[in-house]
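Chemist: I would like the atomic coordinates for the input below:
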Amino acid sequence: MEFKSGIIMWGFIVFSPLAHADISYIDKNHILNTLTDNIEQQYVEVKKIDKISDALTVLKTSSEFTSSQSQEQFASLLTAELQKFDKHFTVQWQNPNKSQNNKTKREPWFTKLSRKNSGFNRVEVLDGNIGYVDFWGFAELSKNSKNVVESVMGFVSNADALIFDLRNNGGGSAEMVQFISSYFLKPNTHLNSIYSRVTDSTREYRTFANVNGSIHLDTPIYILTSNDTFSAAEEFAYNLKHLERATLVGERTKGGANPWQFYELGSGFRAGIPIAKAINPKTKTNWEAIGVKPHIEIPQTNALDVAYKMALNEVKKSVSDEHQIKDINDKLEELSNSLPLKEK
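Modeler: Got it, this is the predicted structure:
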């Protein structure tokens, strides 16, 4: 999830190993102390801070702390410990003595989304007039990404039901969550709020007053989830679930609800520390650490077939065209060997 302040972001650059020099115990101790201080001053989940500080103190006495020899190993150790408390924590190292030209880095999340069709992989209308939309991220809201979404929504605008496949969706922009949601909810519907510890303020996210294209308030929606569904993708699923606007099918999601910001720790280390948190207007909480629980909890590999059957059966109740009914019956027969639903 991205909190639009210009400094808080979802998705991070991961630098590949640039050196394997040993890191001294004194340096590790300094980095750990600086990290602890930053968490105490910045981390949004204030009630967790004492437990995190205690865990880092225990880590300092562990064999893993002593045996971590390289900067990369030490960064990974700290990240693994912190992510026990919040999936958005990260610690990274880059060699401060290497030039920019020698860095090998992963393409930034939003840059990749912008370059690759705003994350949309597959959009089609399945047999029985069921729309299917598969996308792997929520792009930054821009003229280009809005055009892509408008085209997607236009393509499936006459579908009798919709399936959104978020099983491989790693999240992104909260504004894009607003925009897509605006096609299926009344204008100004309160979706989510973000509280920022840094500013001690809360920002509400609501559906837009206007979008290009039709708004479908009654079209059945099914959202496919997995353990890899993360951040803004979780927000989209969580929002629509608690607004009773969608049925979720698949696995419990990864559990990351807190936007974050980088802080420098020195010697090439930096930490991504969550400084804000989502607050749902219905539940007054969020999905941090626990994930979003689907209505139909099944292995993600079976989620599409199960959701597809549910959509076909729902649409069948209201259609009268004999050809569409035949399409639906033929497809239901084809899917008849799928695993039975396991309701939770």
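Chemist: CA only for contacts and neighbour counts going forward, please
Modeler: Fine.
Chemist: Would you mind listing the buried residues in stretch 61-79?
Modeler: Within stretch 61-79, the residues scored as buried using 16 or more other CA atoms under 10 Å are F65, S68, Q69, Q71, E72, Q73, F74, A75, S76, L77, L78, T79.
Chemist: Is it possible to get a markdown table of these that adds distance to K47?
Modeler: Below are these laid out as a markdown table (distance: CA to CA, whole Å):
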| residue | distance to K47 |
| --- | --- |
| F65 | 25 |
| S68 | 29 |
| Q69 | 32 |
| Q71 | 30 |
| E72 | 30 |
| Q73 | 29 |
| F74 | 26 |
| A75 | 24 |
| S76 | 25 |
| L77 | 23 |
| L78 | 20 |
| T79 | 20 |
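Chemist: what two of those are the furthest from one another?
Modeler: Maximum pairwise distance among the buried residues of stretch 61-79 (CA to CA): 15.6 Å, between Q69 and T79.
Chemist: before we move on, the earlier item: I'd like to know which of the buried residues of stretch 61-79 is nearest to N302.
Modeler: Comparing the buried residues of stretch 61-79 against N302 with CA to CA places T79 closest, at 32.1 Å.
Chemist: Please generate a structure for the following sequence too, so the two can be compared:
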Amino acid sequence: MKNATSYFLCLLLLFCTSYLCNGQTTSKPAVKVDHLIESISASLDKHYVFPGKAQAIIAFLQTQTKKKAYSSSSKDPQKLAKQIQADIYKIHRDPHLLVEYNPNLSGQIQGKVVPSEEEIRRSKIFEREKNYLFKKVEVLPGNIGYLLINGFVEHITEAKPIIASALGFLANTNAIIIDLRENQGGEPDMVSQVESYFFKEKTRMNDLVNRSNKDTTFYYADPAKTDSLTLSMPIYILTSRKTFSAAEDFSYAMQQAKRATIVGEITGGGAHPTMPFTVGQGFVVSISFARSLNPVTQTNWEGTGVVPDFQVDASKALVKAQELIFRERQIIAETKKEKQKLDYLINALHVNDDLLTLPLDQFDKITGTYGPLVIYRDGNRLFCKFADNVTELAHISKNLFVLDGNAHIEFVKDSKGSYSKATLFVSDGGIFEEQRK
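Modeler: Below is the predicted model of the structure:
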């Protein structure tokens, strides 16, 4: 199972290329339909993750064959593949289960089961040049760690220094956001490796039940694999509809182990590893040969996707996660100033830089001198002058604006409806008032 996902991805790329190049010829021999159905049935019986469904499909295909239902398509293999596919879906609709006529891919599967040393070497170079798909690491305002992972690669030994460096860089943050919104999967062993950094004790995370070899692989988060780097801060995972396969494995297992909060969109819903199998005469059948089984739920996310704890559009997930972190910290904040600092950080998340959302006459009501600050309008833009420094105000909400990188300013009305003072909120949690002159 270790190389199954990577091998499948390579074959899938090859499949797409060869399919586009594979035009029909005018002199193909007729397909031996009986032999084809027999071969498809044998592959389903041996590999398909749902034995009962496999038997029901096999019985129906054999009935159709006896009725000569495929005879008219025997000289048109593309049409025949679609017809068999449609009949399979009449019994059980599984988007992973695909029948294709693709002689090039069929030949590749027959001729190459294990990658050569040269192919492995090139694969390692490719992963290294992509930085093992660890694309970004930084510390966001409020001491929040951010890690962008766009895939779970195969070569753990080579990737391990990068993983350790990225997570070590975030070791002193108050919380970590792991962004999987563009992550479409990869290797379960790499998933297990990354999970291991977030647990103090060895924890069973996922089982992979393999029908083909009648074996089950158990995956653990194991701190013994992390060279003593264990991160105990809260973890938030960002997801989208694109988040798939191994990325869903990571999200679902972390969520069910109560080790992460998921923020974003429901994921793609692929919990069954799939591989193409050649069934002769140029035909290929993609079959789900294994299934994930979570030790907590005793099920998986196939077809349903991983459901976030907080469901928002993927484009808004990062801001939402930061806000959730700040609000959680407010609950346990011990001082008023600390709570005020977190209010500042929350407000800073919602700066839209769009002063056109406010009418110009409201700008004019705000303009004036507040202590040492002179607020004035220039066209449809609002500015603040302090000594010789001039900054443009960026709108947050209502009468609250960004004054500069370290302060927000809110214009406050008195009982008569006039703006009589301005409240300054400083990034360290301090609050000051300036009366209007």
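Chemist: hang on, the earlier thing: out of the buried residues of stretch 61-79 of structure 1, the closest to T247 of structure 1 would be?
Modeler: Distance to T247 of structure 1 across the buried residues of stretch 61-79 of structure 1 (CA to CA) is lowest for T79, with 33.8 Å.
Chemist: contact partners of the host helix or strand of the closest one?
Modeler: Using DSSP states H and E, T79 of structure 1 maps to helix 71-82. With CA atoms under 8 Å, 6 or more residues apart in numbering as the test, helix 71-82 of structure 1 has contacts from 17, 20-23, 28, 52, 55-56, 64-65, 68, 89-93, 269.
Chemist: Quick one: buried ones out of those residues?
Modeler: P17, K28, I52, L56, F65, S68, F89, T90, V91, Q92, W93, F269.
Chemist: I'd like those residues as JSON lines, with secondary structure and distance to A307 of structure 1 appended.
Modeler: Listed next are these as JSON lines, based on DSSP: H, G, I helix; E, B strand; the rest coil; distance: CA to CA, whole Å:
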{"residue": "P17", "secondary structure": "coil", "distance to A307 of structure 1": "42"}
{"residue": "K28", "secondary structure": "helix", "distance to A307 of structure 1": "49"}
{"residue": "I52", "secondary structure": "helix", "distance to A307 of structure 1": "40"}
{"residue": "L56", "secondary structure": "helix", "distance to A307 of structure 1": "43"}
{"residue": "F65", "secondary structure": "helix", "distance to A307 of structure 1": "46"}
{"residue": "S68", "secondary structure": "coil", "distance to A307 of structure 1": "46"}
{"residue": "F89", "secondary structure": "coil", "distance to A307 of structure 1": "33"}
{"residue": "T90", "secondary structure": "strand", "distance to A307 of structure 1": "35"}
{"residue": "V91", "secondary structure": "strand", "distance to A307 of structure 1": "38"}
{"residue": "Q92", "secondary structure": "strand", "distance to A307 of structure 1": "39"}
{"residue": "W93", "secondary structure": "strand", "distance to A307 of structure 1": "42"}
{"residue": "F269", "secondary structure": "strand", "distance to A307 of structure 1": "44"}
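Chemist: Which residue in structure 2 occupies the aligned position of K47 of structure 1?
Modeler: Here K47 of structure 1 is matched to G52 in structure 2, going by TM-score structural alignment.
Chemist: ah, wrong one, I meant N121 of structure 1
Modeler: N121 of structure 1 maps onto K135 in structure 2, by TM-score structural alignment.
Chemist: Am I right that its match is in a strand?
Modeler: Yes. Assigned with DSSP: H, G, I helix; E, B strand; the rest coil, K135 of structure 2 falls within a strand.
Chemist: Quickly note the distance from it to L167 of structure 2.
Modeler: Computed with CA to CA, to the nearest Å, the distance linking K135 of structure 2 and L167 of structure 2 is 13 Å.
Chemist: Which one of these two is surrounded by more residues?
Modeler: L167 (21 against 14; other CA atoms under 10 Å).
Chemist: how close does that one sit to A321 of structure 2?
Modeler: 19 Å.
Chemist: same question, K365 of structure 2
Modeler: In this structure, K365 of structure 2 and A321 of structure 2 are 36 Å apart, going by CA to CA.
Chemist: who's more crowded, these two?
Modeler: Ranked by neighbour count (other CA under 10 Å), K365 of structure 2 and A321 place A321 first, with 22 against 11.
Chemist: Just tell me what the more buried one corresponds to in structure 1.
Modeler: Checking TM-score structural alignment: A321 of structure 2 goes with A307.
Chemist: Assign a three-state SS to its match, would you?
Modeler: helix.
Chemist: host element of L59 of structure 1?
Modeler: Here L59 of structure 1 is assigned to helix 49-60, by DSSP H and E.
Chemist: Help me confirm that Y205 of structure 1 is found in a strand?
Modeler: Yes. Under three-state DSSP, Y205 of structure 1 falls within a strand.
Chemist: Counterpart of it over in structure 2?
Modeler: Under TM-score structural alignment, Y205 of structure 1 pairs with Y219 in structure 2.
Chemist: What residues does F134 of structure 2 make contact with?
Modeler: For F134 of structure 2, the contact set (CA under 8 Å, 6+ apart) comprises L147, L148, I149, N150, G151, I162, I163.
Chemist: got it, and K282 of structure 1?
Modeler: Contacts of K282 of structure 1 by CA under 8 Å, 6+ apart are H242, L243.
Chemist: which residues in the stretch 301-437 of structure 2 form helices?
Modeler: 317-332, 336-348, 360-366 (DSSP state H, counting those that start in this stretch).
Chemist: hmm, back to that, what about the match of K47 of structure 1, helix or strand, and which?
Modeler: helix 51-66.
Chemist: And for that helix, what's in contact with it?
Modeler: Under CA under 8 Å, 6+ apart, the answer for helix 51-66 of structure 2 is 33-34, 37, 41, 44-45, 48, 70, 84, 87-88, 91-92.
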